[in-house]
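> kindly return the folded structure for what I paste below:
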Amino acid sequence: MKYFAILMSFIISGILVSCSSDDGNNSKITSSIEGEWTASDLDYSGTTTFVFNGETINVDFVGEAYDMNNTLVFNSNPNTVISSGYYSIELTFKMLGEEYTETAEDLEFLEDGTWSLSGDKLTVINGDESTVMLIKELTEHRLILIIEEEEIIDLEEISSTAKIKGVLNYIR
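Okay, the predicted model is just below:
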């Protein structure tokens, strides 16, 4: 059970880090991103592969946000983004034929920073951290962001590779 707790810690920490976008999606951008956006839905999915004592363990997971009160405010001149509020997420893991559920509460999506938009790539910079997201849809009333990341963690006894995708929906 100790190792299960370690595995879940790796997965949850991998999901909650800064993410970078993918390149294969068609985008629909018909409006400006400037203004206030309120989170309406957030879903995660992915796979984490662990190698422990020479054995490989694959863990598939899905996550759905709840108790969302997160907002993003995009300003111009200068291009700043202000993030406020939190969300919680319920993660369901499938590992070795078993299903487990964990929750993480009071999470932030982004930290305040500066933003830039190049085509359908939205970049937010906070200090030395950069988050790149794909804008799947940006209309007068809807913003859909796609985030994808691959994270590799190597420790003495265990290594993991996590592939994570998040779909974030905002409205105004």
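> could you use CA atoms for every contact and neighbour count after this?
Noted.
> quick one: list the elements packing against the helix or strand where Ile135 lies.
For Ile135, the element it lies in under DSSP states H and E is strand 129-138. The elements that strand 129-138 packs onto, with contact taken as 3 or more Cα pairs under 8 Å, 6 or more residues apart in numbering; DSSP states H and E, are strand 28-29, strand 121-126, strand 142-154.
> another for comparison:
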Amino acid sequence: MKNTFTHFFFLILCSVFLFSCGNDDNDPQITSELEGVWSLKSMDYDGKYSAYQQGELLDEGTFTGKASEISMTFEFKGDQLVASGSFNMTMEYDLFPGVVYKVPVSGSNFTGTWEANGDKIYFQTLSGAEEAQIISQTDNELVFKMSSTMSQAAIGAENVFEMDGVYVLNK
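So this is what the prediction gives:
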């Protein structure tokens, strides 16, 4: 039973990486530096999860993962964001050491808005808002960290994921 819930919740977790996004004041200098087409080069993440059935805790633990076979772009134009492409998500749960789950994420196209302020980028899409912290930025590379908490419920089950992801994009 735990294995079925783990697989179900892993698929739900994948959706947070596709549709994470926030909003705040805009810094024109940072905005112009970020404008353009960026390719996702890597995405590494870790976090913890809790799985519940009818309010009873079934499982909790930690996970790590990364994206591979990446063909994903993000276009920052004005205040608009257009993302498209695909990648594979891999994840390893502490519950199943040595077992790596691999899920293809294709057709991950979405649009939204974005703003930059200081060392923050705020994204907004139909699925919600997210805030990213810029770790480093050059003319050709952008590295940011985004923390997310997501809760999904279905058929009396609920899964809560708290994760930190580091994204590397190149122009």
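> where does the TM-score land?
TM-score for the superposed chains, counting by TM-score structural alignment, normalised by the length of structure 2: 0.77, backed by 160 aligned residues with a Cα RMSD of 2.7 Å.
> post-alignment, the lengthiest strand in structure 1 versus structure 2, mean distance?
With DSSP state E applied, the strand covering the greatest number of residues in structure 1 is identified as strand 35-52. Strand 35-52 of structure 1: mean distance to aligned residues in structure 2 after superposition is 1.6 Å, counting by mean Cα distance after the TM-score superposition for structure 1.
> how far does that strand sit from its chain's centre?
Centroid separation for strand 35-52 of structure 1 versus its chain: 4 Å, with Cα atoms, centre = their mean, to the nearest Å.
> what angle sits between that strand and strand 142-154?
Interaxial angle, strand 35-52 of structure 1 versus strand 142-154 (axes from the mean of the first three to the mean of the last three Cα atoms, to 10 degrees): 30 degrees.
> before we move on, back to that, kindly present the helices and strands packed on strand 129-138 of structure 1 as a markdown table, with separate columns for mean neighbour count and distance to Tyr87 of structure 1.
Output for those, formatted as a markdown table (neighbours: other Cα atoms under 10 Å; distance: least, Cα to Cα, whole Å):
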| stretch | mean neighbour count | distance to Tyr87 of structure 1 |
| --- | --- | --- |
| strand 28-29 | 15 | 26 |
| strand 121-126 | 19 | 19 |
| strand 142-154 | 18 | 16 |
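> which one of those lies closest to Val51 of structure 1?
With Cα to Cα, the closest approach to Val51 of structure 1 among those belongs to strand 142-154: 9.4 Å.
> elements contacting the closest one?
Strand 142-154 of structure 1 is packed against strand 129-138, strand 158-171, with contacts defined by 3+ Cα pairs under 8 Å, 6+ apart.
> need the residues that contact it.
Defining contact as Cα atoms under 8 Å, 6 or more residues apart in numbering, one finds that strand 142-154 of structure 1 is touched by 14, 19-22, 33, 37, 132-138, 159-172.
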